[in-house]
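>>> Give me a model of this one.
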Amino acid sequence: MTRYTMGKKMDQITPELQSFIKEQKIFFVATAMAEGKVNLSPKGMDTFRVLSPKRVMWLNLTGSGNETATHLKFSNRITVMFCAFEGKPLILRLYGTARVYHNYNKEWSQYASLFPEYAGSRQIIDIEIDLVQSSCGMAVPFMDYQGEREALRVWADKKGNAKINDYWKEKNTESLDGYPSGIFE
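So this is what the prediction gives:
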């Protein structure tokens, strides 16, 4: 079993931590603007990639809001967190700055092939890491992975692109604080 160093600060993802990331079924993303609400979102499915020790990406799928993309439009700060729910305890945080690529950006076509095709794929978030921090996670409970939820995939497949665009217009154009998300710019 791999041993992780707890409570350590690093400037990049080590090979051991990259393996840990690849094994995780869920991660959490936090963003905030200078004022307004802080957003913290759980993410799952096969949507996260480590491109290099200092660069990661994830495919952001349709949700009931669009806080992450909106916040990053105004402040590019981001934190991604992984927790070990099985095996040795570990909390891993990736701190950095991010760019958002929508399907109308040239970068979308460059990076979309890194991920499975999901109906309702909304943005690709590209993160440059400036700090990697591990901490103990000894109070994080053990939890058993039972499988992926299929509800989002089924919902998006059933809706189709035209109705997903309508949903984005209704639910994803502004943040909770009323700022534009940039989804249709």
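
>>> Going by C-alpha atoms from here, please, whenever you check contacts or count neighbours.
Fine.

>>> Run through the helices of the protein in chain order.
Taking DSSP state H as the criterion, the chain carries its helices at 15-23, 67-74, 106-111, 151-171.

>>> Spit out the contact partners of Trp155.
Under the criterion of C-alpha atoms under 8 Å, 6 or more residues apart in numbering, the contact list for Trp155 is empty.

>>> Second input sequence below; structure requested for side-by-side comparison:
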Amino acid sequence: MGKVFESIDEALASWIAAQPLWFVATAPLAVDGHVNVSPRGPGSSLSILGPHRVGWADYTGSGVETIAHLRENGRICLMFASFDRRPRIVRLHGRGNVALPGDLAYDEVAAQRPSHPSTRAVIVVDVDRISDSCGHGVPIMDLVEQRDLLRLTANKKGPEGLASERAQKNTTSIDGLPGLET
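Next up is the predicted model:
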């Protein structure tokens, strides 16, 4: 059994920021709905907003499951796993909210992140459980480099192309839940 933390302290925030990849998981309320797990990264893309609050910029590039699930029920889990010599997994469980341009939470997170042309929303999570586990089954891997394909694709599509993609692919989830309004 792992450790349960009282809050995200400086040491834990530093460890999170050092991870090259992390995951976000959400699910709809419907029993036959699809659970969604999405990769994110690096850990430095996550803003620690307080001892029980985190946020990140959500980019155009795939579906809208995280946004749709959060709007329906707010449940979310973020998972960070160490792929270096020291095994460790950290999970942040909480309630998430979607912030759009013009919202105070959007501005708070966006101010802490480098500008990205693909940003469509900001996700803010109020964390109610922080825990770690051994991670002994996670392989040791080497990071070759981070990809910059989202930025390159967004620049190629331009603001109008991104708006068109969001209108086509981000208005509803795969389970038919409301996503982004266009």
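
>>> where does the TM-score land?
The TM-score (TM-score structural alignment, normalised by the length of structure 2) is 0.93; 179 aligned residues with a C-alpha RMSD of 1.4 Å.

>>> Ala30 of structure 1: which of the helices of structure 1 is closest?
Each of the helices of structure 1 has some distance to Ala30 of structure 1 by C-alpha to C-alpha; the shortest is helix 67-74, at 7.6 Å.

>>> once aligned to structure 2, how far is that closest one on average?
Comparing helix 67-74 of structure 1 with its match in structure 2 after superposition yields a mean distance of 0.4 Å (mean C-alpha distance after the TM-score superposition for structure 1).

>>> related to what we said a few turns ago, buried deepest among the helices of structure 1, which one?
Most buried of these by mean neighbour count (mean count of other C-alpha atoms under 10 Å) is helix 67-74; its value is a mean of 23.

>>> packing partners for that one?
On a contact count with 3 or more C-alpha pairs under 8 Å, 6 or more residues apart in numbering; DSSP states H and E, helix 67-74 of structure 1 meets strand 27-31, strand 91-102.

>>> which of these is buried the deepest?
Sort the helices and strands packed on helix 67-74 of structure 1 by mean neighbour count, taking mean count of other C-alpha under 10 Å, and strand 91-102 sits at the top with a mean of 21.

>>> Enumerate every residue touching the aligned partner of Arg95 of structure 2 in structure 1.
In structure 1, Arg95 of structure 2 lines up with Thr97, judged by TM-score structural alignment. Counting by C-alpha under 8 Å, 6+ apart, Thr97 of structure 1 touches 76-78, 127-130.

>>> Apply 7 Å and report the result again.
When contacts are counted by C-alpha atoms under 7 Å, 6 or more residues apart in numbering, Thr97 of structure 1 is found next to 76-78, 127-129.

>>> and what of Val50 of structure 1?
Taking C-alpha under 7 Å, 6+ apart as the criterion, Val50 of structure 1 is in contact with 56-57.

>>> Which residues does the longest strand along structure 2 contact?
Of all the segments assigned as strand in structure 2 under DSSP state E, the longest by residue count is strand 119-133. For strand 119-133 of structure 2, the surrounding residues in contact (C-alpha under 7 Å, 6+ apart) are 1-5, 7, 52-60, 88-101, 106.

>>> repeat that with 8 Å
Residues lying outside strand 119-133 of structure 2 but in contact with it, judged by C-alpha under 8 Å, 6+ apart, are 1-8, 52-60, 67, 76, 88-101, 105-106, 109-110.

>>> Look up the closest residue to the most centrally placed residue in structure 2, ignoring the ones flanking it.
What sits nearest the mean C-alpha location of structure 2, by C-alpha atoms, centre = their mean, is Val24, with 5.2 Å. Excluding its sequence neighbours, the residue lying closest to Val24 of structure 2 (C-alpha to C-alpha, 6 or more residues apart in numbering) is Leu78, at 4.5 Å.

>>> residue in structure 1 matching that neighbour?
Counting by TM-score structural alignment, Leu78 of structure 2 corresponds to Val80 in structure 1.

>>> shouldn't its match be in contact with Arg93?
Yes: counting by C-alpha atoms under 8 Å, Arg93 is a contact partner of Val80 of structure 1 at 5.6 Å.
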